[in-house]
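S.K.: The sequence and its predicted three-dimensional model are supplied below.
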Amino acid sequence: MDPAGRARGQGATAGGLLLRAAAAAKGLREDLWGAAALPWRSLSRIPKREGLGEEDTAVAGHELLLPNERSFQNAAKSNNLDLMEKLFEKKVNINAVNNMNRTALHFAVGRNHLSAVDFLLKHKARVDVADKHGLTVIHLAAWSGSLEVMLMLVKAGADQRAKNQDGMNALHFATQSNHVHIVEYLIQDLHLKDLNQPDEKGRKPFLLAAERGHVEMIEKLTFLNLHTSEKDKGGNTALHLAAKHGHSPAVQVLLAQWQDINEMNELNISSLQIATRNGHASLVNFLLSENIDLRQKVEPKESPLHLAVINNHITVVNSLLSAQHDIDILNQKQQTPLHVAADRGNVELVETLLKAGCDLKAVDKVSAWTLLYSAEMVAKTFLLDVSLEQRYWNILCEMGTNWRNHASS
């Protein structure tokens, strides 16, 4: 049998192994970067509808509210002043807490019910109660964005510097929810610049604004001199956080003041790699237009091209190739992007990389077997473009011959 025939046979055998291995890997493979937890998970538990929320469901034998107290809280949720007044006349405890340690005032403030809030404050409702997550009514007012409610709570003596269990204060919540008028009130009227502190994740309000992509908030915090180039506990700057979520307008605003577009986080990951990994094509194109460095000074685990291939972002792959990204760059496993695409069984990406002129001989840095192992998957691209076949098999035969000579020596 001629060398090409032997190579084809070896490729076909290895191809079966590849398909089985790829199928197993598909079920086991995790996202390299993990899923980011919601930065305001406590607020996600605030009820959004009338009636009983999940947080109010009685835990067997542990419900704290009496029937009238439960009715009073429901009335506060729905801004039902008539019912609130009737229950108040019956001496209901307006400060009663449910199993989440929330009072009627929590619900009235969280839903911006001005009348209910006014009623409760006039009847001396407590403004300092924190729920099981450390949320106070001042946090909810900042989160919901009602300046009227905020003014009422401050007048009633609410703690303006209170923090929840995540180390977040009113400025964090207002920033995260993009309520510029609340930020202006806290900083310019109440002069609470000391609220500009990192939370438990090491994130100051400026980083939260960038993470959410709030351009107006980023500009306002910059104007108030509350911007920062500091990193959070994960080693990310505002630029990295904005890139992670594909916020192109926010990235553009940040780069107007940022000195180093190529800055790495603690994992030696750049904003380009973050955007590439998450498939944010428009942001990748913008960063490439800003002449971001494709040849980094440190060796990451995966190059931007590897990350785009791993996550099957074909548009991003094409953008990187158009920007002259090194098509034969090796990752820490000594694999080229072609190896990764072939091992994952991605015919479309294999075709793209072959057409872009990747150097098939580059696999000699690993072994001829790697190329032979991927041969079946790569060969599938010939069904789409037979013009690649001759170049591929010529090199494959050459590699196979060199490999056999090396093995016999």
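M.R.: Everything's here; your move. Predicted model, so just to flag it, every value in this text is computed and none were measured.

S.K.: For the rest of this, base every contact and every neighbour count on C-alpha atoms.
M.R.: Noted.

S.K.: Kindly tell me how buried Y392 is, as a neighbour count.
M.R.: Counted with other CA atoms under 10 Å, the neighbours of Y392 add up to 16.

S.K.: N265 now?
M.R.: 17.

S.K.: got it, and the one 10 residues further on?
M.R.: Other residues within reach of A275 by the criterion other CA under 10 Å amount to 29.

S.K.: quick one: it from F286, how far?
M.R.: To F286, A275 is 10 Å away according to CA to CA, to the nearest Å.

S.K.: now S115
M.R.: Taking CA to CA, one finds S115 at 48 Å from F286.

S.K.: P337 too?
M.R.: Separation of P337 from F286 (CA to CA): 23 Å.

S.K.: Now do the strand or helix carrying L338: everything it contacts.
M.R.: If you go by DSSP states H and E, L338 is part of helix 337-343. Contacts with helix 337-343, where a contact means CA atoms under 8 Å, 6 or more residues apart in numbering, come from 18, 22, 305-306, 309-310, 327-330, 347, 349-350, 353-354, 358, 370-371, 374, 377-378.

S.K.: List the ones among the residues you listed that fall in helices.
M.R.: Counting by DSSP state H, the part of the contacts of helix 337-343 found in helices is 18, 22, 305-306, 309-310, 347, 349-350, 353-354, 370-371, 377-378.

S.K.: Comparison target below:
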Amino acid sequence: MRNPTVQHFPQRQPFDCGEDEIEGIGNYHLTDNDHDEAETIWDPLQLAASSGNLVEVNALLADGRNPNALPQGWYGKTALQVAALHGHLAVVQVLLASGAQVDAPGGNNGGRTALTLAAGATTVAHQVQSTIIDRLLHEGADVNHPPHPYMGRTPVQAAAEGGNLTILRCLVALGGDIRAPAAKTSGRTALQAAAEQQHIEFVVFLLQQGVVVTEDDMRVSQNKAGVTALQAAASVGNKKLVKTLVDAGANVNAKGSRFNGCSALGAAAGGDFVDIIWMLIDAGADLDQVEGNHGRTAMQVARVRGSMNAVRVLKDAAQRRAYMSSDIDHILTSSNA
């Protein structure tokens, strides 16, 4: 029997300045056959927990099934993790009472603890989500459990990504680290996650709590498929969010990720977001900045993506810059004559 309700992660990541399929990054390009191989048979208790079948969960536990059976497959989850993700409160309570390990690691790819999955859940009623998180915390769940190196999140990062501000505030109040570094591959800090999902209130909250945008950006260029908060905001064309981050001191020319990365200007150009392009140029964006393993400028990103409005605007900006530069040279030459 196969898992009928697999949900790998609560959120998908829209940001990607590259066009090529690179081995080892996400499952964005997996075929149906790849999924067949990836989703191996789950433990019966994990299946029952995933579907919220409390009767079957109780029967399996009474029959001696291990509540801590290891995750199966690339994106496998323990019974507690999958119950927490899907908001099956009664199942969570039974599993905890049966000795389920609250901070057990997840599968090989992007393994997340039960608390992290619950904090980032997007399809669970907020009251149920809060109750599950309270139960996990009561059982000693680590509010600062480090992220899995591949697509991992801390509980705070997951909450910033997920969209429940009450959960984020709660975790921060309990000592959750708002400055925790992102996972090495496809990771997101809390600020980056909030920006990518366009949670403006979350971004404002994190800034008010002391996140420094320039410090938050520092590790992005060293990671695979990383993104600064400003690059994420530019990639989705959110003017209010871009302005908020620029006003907070975001570096418009911060380096992009070494895999599929690009500048904030390149991100806006790829999405054909003309207003964002002008905002970034006015803030000092470098038209010639080259980023990522593709080594592309914003103009090249726009051409690859077929963003012809962006191409036109970037050409116009380059011509204006050249005109201003020649004008300044003329003035300097005249003054030295």
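M.R.: The structure has been received and is ready for your questions. Note that the coordinates shown come from a computational prediction; the quantities given were computed from them, not determined experimentally.

S.K.: coming back round to it: and P337 and F286 of structure 1? Which one has more around it.
M.R.: P337 (28 against 16).

S.K.: mind checking the SS state of the aligned partner of E161 of structure 2 in structure 1?
M.R.: Using TM-score structural alignment as the criterion, E161 of structure 2 maps onto E211 of structure 1. Under DSSP: H, G, I helix; E, B strand; the rest coil, E211 of structure 1 falls in the helix class.

S.K.: and N285 of structure 1, helix, strand or coil?
M.R.: Under three-state DSSP, N285 of structure 1 falls in the helix class.

S.K.: Can you give me the distance of it to V154 of structure 1?
M.R.: The value you get for N285 of structure 1 to V154 of structure 1, if CA to CA is used, is 46 Å.

S.K.: Between the two, which has more neighbouring residues?
M.R.: N285 (19 against 14).

S.K.: I'd say the more buried one and N318 touch.
M.R.: No: the criterion here is CA atoms under 8 Å, and N285 of structure 1 misses it with N318 at 10.2 Å.

S.K.: shared neighbours, those two?
M.R.: Listed contacts common to N285 of structure 1 and N318 are nil; contacts here mean CA under 8 Å, 6+ apart.

S.K.: hang on, the earlier thing: looking at the ones in helices among the contacts of helix 337-343 of structure 1, which is nearest H133 of structure 1?
M.R.: Ranking these by separation from H133 of structure 1, with CA to CA as the measure, puts I310 on top at 37.9 Å.

S.K.: need the contact list for the closest one.
M.R.: 340-341, 344.

S.K.: out of the ones in helices among the contacts of helix 337-343 of structure 1, what pair is the most spread apart?
M.R.: Between any two of these (CA to CA), the greatest distance is 21.9 Å, for L18 and L305.

S.K.: Those two - which one has more neighbours?
M.R.: A direct count of neighbours by other CA under 10 Å for L18 of structure 1 and L305 places L305 higher, at 27 against 22.

S.K.: what do we get in structure 2 for that one?
M.R.: Under TM-score structural alignment, L305 of structure 1 pairs with L265 in structure 2.

S.K.: measure that match to S235 of structure 2 for me?
M.R.: Going from L265 of structure 2 to S235 of structure 2 by CA to CA gives 9 Å.

S.K.: what about the closest residue to H313 of structure 1 other than its chain neighbours, is that helix, strand or coil?
M.R.: What sits nearest to H313 of structure 1 in space, not counting adjacent residues and going by CA to CA, 6 or more residues apart in numbering, is G279, at 5.6 Å. Put simply, G279 of structure 1 is coil when judged by three-state DSSP.

S.K.: number of nearby residues for G279 of structure 1?
M.R.: Residues near G279 of structure 1, counting by other CA under 10 Å, number 23.

S.K.: With Q296 of structure 1 instead?
M.R.: Counted with other CA under 10 Å, Q296 of structure 1 comes out at 15.

S.K.: for the one 5 residues further on, same thing?
M.R.: For K301 of structure 1, the tally of surrounding residues (other CA under 10 Å) stands at 15.

S.K.: quick one: it and L330 touch, right?
M.R.: No: assessed by CA under 8 Å, K301 of structure 1 is found out of contact with L330, at 9.4 Å.

S.K.: Please determine how far L372 of structure 1 is located from A25 of structure 1.
M.R.: Counting by CA to CA - L372 of structure 1 and A25 of structure 1 are separated by 19 Å.

S.K.: which one of those two has more residues nearby?
M.R.: Higher neighbour count among L372 of structure 1 and A25: L372, with 24 against 13, using other CA under 10 Å.

S.K.: What are the buried residues along the one helix or strand N405 of structure 1 maps to?
M.R.: N405 of structure 1 belongs to helix 389-408 when assigned by DSSP H and E. By neighbour count with 16 or more other CA atoms under 10 Å, helix 389-408 of structure 1 contains the buried residues 392-393, 396-397, 399-401.

S.K.: Between those, which sits nearest D293 of structure 1?
M.R.: Once CA to CA is applied, the member of the buried residues of helix 389-408 of structure 1 that ends up nearest D293 of structure 1 is Y392, at 31.3 Å.

S.K.: ok, how many other residues are close to the residue nearest to the closest one when sequence neighbours are not counted?
M.R.: Closest residue to Y392 of structure 1 apart from its sequence neighbours, by CA to CA, 6+ apart: L360 at 7.7 Å. L360 of structure 1 has 18 neighbouring residues, counting by other CA under 10 Å.
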